[in-house]
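Student: Build me a structure from this.
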Amino acid sequence: MNGGRTRPKVELDLLSLMLATGRAVSGLEPEHVQALRLCRMPISVAEVAARMRLPVAVVKVLVADLVDCGAVTAQAPPSPAGIYGRDLLEKLLDGLQQI
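Tutor: Okay, here's the model as predicted:
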């Protein structure tokens, strides 16, 4: 399935969002095709792994192959500071330290 590879060519996070580009690619393995179908809508690496019922490490290799051939784009997840703001995170940290 992943040719014995344990590390993807592209660095992916569990929350990295995958999205199919629509580019036609031939000669894909069935697992690559299944992952590509799941990426028609934005989906995280973790969700692809869950839906395919495969270990995340295997899915990272499969999805990285799809990114490498241009069939899928990968977008890094936003940082927590970008989502919640520094003030909120500092208040959360203060509250946890008081516990």
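
Student: can we go C-alpha only for contacts and neighbour counts from here?
Tutor: OK.

Student: check contacts around Leu36.
Tutor: By Cα atoms under 8 Å, 6 or more residues apart in numbering, Leu36 lies in contact with Ala20, Val63, Leu66, Ala71, Val72.

Student: any idea which residue sits dead centre in the chain?
Tutor: Val45 (2.8 Å; Cα atoms, centre = their mean).

Student: contacting residues for that residue?
Tutor: If you count contacts by Cα under 8 Å, 6+ apart, then Val45 has Leu12, Asp13, Leu14, Leu15, Ser16, Leu17, Met18, Val56, Val59, Lys60, Val63 around it.

Student: Now that we have those, which of them are buried?
Tutor: Leu12, Asp13, Leu14, Ser16, Leu17, Met18, Val56, Val59, Lys60, Val63 (16 or more other Cα atoms under 10 Å).

Student: one more, for comparison:
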Amino acid sequence: MTAAGEGPWLDAAAGRLVRPYTVSDGRTRPTTALDLVSQVMATGVVPLGYLGPEYSEALDLCRAPVSVAELAAHLKLPAAVTKVLLSDLVDCGALTTKPPAFRHSPTDRSLLEAVLDGLRRQL
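Tutor: Below is the predicted model:
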């Protein structure tokens, strides 16, 4: 018998051996509209039943407001899978969402150029 976190689903060198979409039961469409810059935060409500380690990890990361994109990076999951997980947590009342607040239009040329410059500096 293997300990939790060991066995055929986890490899020390390769990482997760389970396809990301198995985490969301193959679902790719969230029930809640979420953008990559939408903010989510835990409400303190505990979901009924066990949802899985990714859900628990997401809830832990949502103690303070955090964006969907940031959560996807921390969880090492595709954004589509992360949105489904977060949507499930919103549906059960464990998370609340807040749409992004833009001081400028999200398609403002100066804003997009500033983001591009920041990305170029990171490379």
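
Student: thinking again about what came up before, which one of the contacts of Val45 of the first structure is nearest to Ala24 of the first structure?
Tutor: Nearest to Ala24 of the first structure out of those is Val63 (Cα to Cα; 15.4 Å).

Student: where does the equivalent of that closest one over in the second structure land in three-state SS?
Tutor: Using TM-score structural alignment as the criterion, Val63 of the first structure maps onto Leu86 of the second structure. Secondary structure state of Leu86 of the second structure, per DSSP: H, G, I helix; E, B strand; the rest coil, is helix.

Student: Please apply the same query to Gln97 of the first structure.
Tutor: Relying on three-state DSSP, one would call Gln97 of the first structure helix.

Student: How much space separates it from Glu90 of the first structure?
Tutor: For Gln97 of the first structure, the distance to Glu90 of the first structure (Cα to Cα, to the nearest Å) stands at 11 Å.

Student: Pick out whichever of those two has more residues nearby.
Tutor: Legend: neighbour count by other Cα atoms under 10 Å for Gln97 of the first structure and Glu90, higher for Glu90 (12 against 8).

Student: List the contacts of the helix or strand where that one lies.
Tutor: Secondary structure assignment for Glu90 of the first structure, by DSSP states H and E: helix 86-98. Outside helix 86-98 of the first structure, the residues that touch it by Cα under 8 Å, 6+ apart are Ala81.

Student: Please pull up the equivalent of Glu29 of the first structure in the second structure.
Tutor: Aligned partner of Glu29 of the first structure by TM-score structural alignment: Gly52.

Student: Provide a list of residues in contact with that match.
Tutor: Contacts of Gly52 of the second structure (Cα under 8 Å, 6+ apart): none.

Student: How much space separates Lys91 of the first structure from Ile83 of the first structure?
Tutor: For Lys91 of the first structure relative to Ile83 of the first structure (Cα to Cα), the value is 15 Å.

Student: In contact with the closest residue to Arg23 of the first structure other than its chain neighbours: list those residues for me.
Tutor: Spatially, and ignoring its direct neighbours in sequence, Arg23 of the first structure is nearest to Ala71 (5.4 Å; Cα to Cα, 6 or more residues apart in numbering). Going by Cα under 8 Å, 6+ apart, Ala71 of the first structure touches Ala20, Thr21, Gly22, Arg23, Ala24, Val25, Leu36.
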